[in-house]
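Peer 1: coords please:
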Amino acid sequence: MQIGEIKELIEIINNSDLAFFEYDFGDCHLKMDKSLTREYSAKVSEGHVSSALKATEDTVVEAVTQVQKAENTEVKAEKKVETEVISEEDLFIVKSPIVGTFYGAPSADKDNFVEKGNKVKKGDVLCIIEAMKLMNEIESDVDGEVVEILVKNEAMVEYGQPLFKIRRA
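Peer 2: This next block holds a predicted model:
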């Protein structure tokens, strides 16, 4: 994604009624949240708003540079990825029961509940989904091995969105 496209996207989102926008491309993540700035922008003068937008634009330019570097790294890493053939019959897909924010660990300074390759038992906590400031533990419904974690930490998840692939034991 080019800087011009990102600037155009920012302008479109700013002129829309959307309060939150999130877009994943490759290993990079673009998130725009106007919900916190709406109340603030109503209180500040036009000059402050334009300087805030300029600061946001500078931040986006920096983020795009990091995205481009990460995309280059990702292309190199993709060449080295080994694929494992898995029968779909052996897999159990854990789906999100609610809309919210995905957390793979109980707190930022703790290890993830599970990692790829971990053995889990029915009832083991796989992750937490925060919805309306409530932390909901998502447990495994089967015994098995975690084959893939399909969501990044702190990503927004939708109802029914696949979170984990578990190979049944």
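Peer 1: going forward, measure contacts between C-alpha atoms and count neighbours the same way
Peer 2: OK.
Peer 1: Helices of this protein, start to end?
Peer 2: In the chain, the helices defined using DSSP state H lie at 3-14, 37-43, 46-80.
Peer 1: To compare with the earlier structure, here is another sequence to fold:
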Amino acid sequence: MKNLSLVFLVLFFAGNAHSQATTTVNKQTLRLTWATGPSTKATMILDLEKNHPLIKSISTGTRTIATGLDPAWVLTVGKRTLSPSSGGWDVFFDKVPDRPYQSYRVEFQKTRAKLTTSGSHTIIKIGELHAASFKGDLEITIYNGTPCSI
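Peer 2: Predicted structure coming up:
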């Protein structure tokens, strides 16, 4: 089986290394709170219960931005034609849809979750994803000190 990593980048600007995200686990929910500025915070609540939407809510300050989000993915497998003489630059002109390909629905089983913090960001890794001959985990990255943007 090939490894598949899907990265869901929630916040994408350089963060403040001195701010720290906080996490709270309550049964099957994971609550993350992080600084979005000098005096503001954002919160994301993930629901790890089977058959529940993954993202229970995302809020900034007292304003709820979204609730009940359940991401879905499609993996498309095909072949590319890359000429060694081009150094890989012909990838921009590769007519992938003109060649045979197959699309697969990515299945998401919330079987495990792992949190890691490194400097100004926190990574939530949730497994497992699988489609065709690929498998891997979903990664959500939170950068401290940045505005909430999805």
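Peer 1: Let me know the TM-score between chain one and chain two.
Peer 2: Laid over one another, the chains give 0.20 as their TM-score (TM-score structural alignment, normalised by the length of the second structure), with 53 aligned residues with a CA RMSD of 5.7 Å.
Peer 1: out of the helices of the first structure, nearest to Thr101 of the first structure?
Peer 2: Closest to Thr101 of the first structure of these is helix 37-43 (CA to CA; 20.0 Å).
Peer 1: just so I know, which of the helices of the first structure lies nearest Glu137 of the first structure?
Peer 2: Closest of those to Glu137 of the first structure is helix 37-43, at 30.5 Å (criterion: CA to CA).
Peer 1: Any chance you could list what contacts the closest one?
Peer 2: Helix 37-43 of the first structure has contacts (CA atoms under 8 Å, 6 or more residues apart in numbering) with Val49.
Peer 1: so can I have CSV of the helices of the first structure showing distance to Cys28 of the first structure?
Peer 2: Formatted as CSV, those follow (distance: least, CA to CA, whole Å):
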stretch, distance to Cys28 of the first structure
helix 3-14, 13
helix 37-43, 23
helix 46-80, 6
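Peer 1: Adding mean neighbour count and distance to Val125 of the first structure, write these out as TSV.
Peer 2: Putting the helices of the first structure into TSV (neighbours: other CA atoms under 10 Å; distance: least, CA to CA, whole Å) gives the following:
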stretch	mean neighbour count	distance to Val125 of the first structure
helix 3-14	14	37
helix 37-43	12	35
helix 46-80	13	30
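Peer 1: quick one, what contacts the closest residue to Ile65 of the second structure other than its chain neighbours?
Peer 2: In space, Ile65 of the second structure comes closest to Ser59 once its chain neighbours are excluded; the distance is 5.1 Å by CA to CA, 6 or more residues apart in numbering. Residues counted as contacts of Ser59 of the second structure (CA under 8 Å, 6+ apart) are 42-44, 65-66.
Peer 1: Go again with 6 Å.
Peer 2: Counting by CA atoms under 6 Å, 6 or more residues apart in numbering, Ser59 of the second structure touches 42-43, 65.
Peer 1: what about it, which helix or strand?
Peer 2: strand 55-60 (DSSP states H and E).
Peer 1: buried ones in that strand?
Peer 2: 55-60 (16 or more other CA atoms under 10 Å).
Peer 1: ok, of these, which one's closest to Lys125 of the second structure?
Peer 2: Distance to Lys125 of the second structure across these (CA to CA) is lowest for Ile55, with 13.7 Å.
Peer 1: who touches the closest one in this structure?
Peer 2: Ile55 of the second structure neighbours (CA under 6 Å, 6+ apart): 46, 68-69.
Peer 1: need those in a markdown table with distance to His121 of the second structure, neighbour count and secondary structure, can you?
Peer 2: Compiled in a markdown table, the contacts of Ile55 of the second structure are given as follows (distance: CA to CA, whole Å; neighbours: other CA atoms under 10 Å; DSSP: H, G, I helix; E, B strand; the rest coil):
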| residue | distance to His121 of the second structure | neighbour count | secondary structure |
| --- | --- | --- | --- |
| Leu46 | 17 | 22 | strand |
| Gly68 | 24 | 15 | strand |
| Leu69 | 22 | 15 | strand |
